[in-house]
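Engineer: Here is a sequence together with a model predicted from it:
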Amino acid sequence: MKEKQAIIEKTKMLFDFNDPTYMPAVKTGWLPDNLEGMTWGSKENGNRTLYLISDDNFRANQRTQLIVLEVKN
């Protein structure tokens, strides 16, 4: 079996959920927590989409949320 080389890429912050101007959190008071899933989606308008999902753990103080971010080139 042929060995594969790891690819190391530079990282950058795509989004900051702690940003006080994050509108859904300001309007609802619900900041995402307990993020359990993340995947890249298809390209929309030439930009990639990043899907995040959180789980409420059957607790009243948490929410199940599906968050879709558009990553602009």
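Structural biologist: Received the coordinates, thanks.

Engineer: CA only for contacts and neighbour counts going forward, please
Structural biologist: OK.

Engineer: From residue 28, how far out is residue 70?
Structural biologist: With distances taken as C-alpha to C-alpha, to the nearest Å, residue 70 is found 21 Å from residue 28.

Engineer: Compare neighbour counts for those two and give me the winner.
Structural biologist: residue 70 (17 against 8; other C-alpha atoms under 10 Å).

Engineer: Grab the nearest non-local neighbour of the more buried one.
Structural biologist: Of all residues not flanking residue 70 in the chain, residue 49 sits nearest, at 4.6 Å (C-alpha to C-alpha, 6 or more residues apart in numbering).

Engineer: one more structure, for comparison:
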Amino acid sequence: MIWANGSFEIAAAPVFVHGVAPGDVVLAARRPGDDGHWVQRIVHNSDNWLARVVPRGGRDLEPVVEQFRSLGCEA
């Protein structure tokens, strides 16, 4: 969601930005010659968190997913 003051609400797990999570509101700006928006700072912290899990060696992720779910997380 884009807000009028240049703020954006993070709607999904960000790929290239670390330190923010879905529901956070960030201030972002464009850089000259670049079409993307670059996060400058968090305006409102949603109290959500994000964990990135990287599978190695073809391991089954279901046990990891179940561990997070048992803690009440969406996975």
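Structural biologist: On my side now, so go ahead. As the structure is a computational prediction, the values presented were derived from the model and not from experiment.

Engineer: TM-score for the pair, please.
Structural biologist: Overlay of the two chains. TM-score (TM-score structural alignment, normalised by the length of the first structure): 0.25; 37 aligned residues with a C-alpha RMSD of 4.4 Å.

Engineer: sorry, back to before: surely the residue nearest to residue 70 of the first structure forms part of a strand?
Structural biologist: Yes - Residue 49 of the first structure: assigned to a strand according to DSSP: H, G, I helix; E, B strand; the rest coil.

Engineer: burial of it, as a residue count?
Structural biologist: 18.

Engineer: how far away is it from residue 67 of the first structure?
Structural biologist: From residue 49 of the first structure to residue 67 of the first structure the distance is 10 Å (C-alpha to C-alpha).

Engineer: Check the contact lists of those two and give me the overlap.
Structural biologist: Common neighbours of residue 49 of the first structure and residue 67 (criterion: C-alpha atoms under 8 Å, 6 or more residues apart in numbering): none identified.

Engineer: Next up, the contacts around residue 40 of the first structure.
Structural biologist: Contacts of residue 40 of the first structure (C-alpha under 8 Å, 6+ apart): 48, 49, 50, 51.

Engineer: quick one: which of those is nearest to residue 35 of the first structure?
Structural biologist: residue 51 (10.6 Å; C-alpha to C-alpha).
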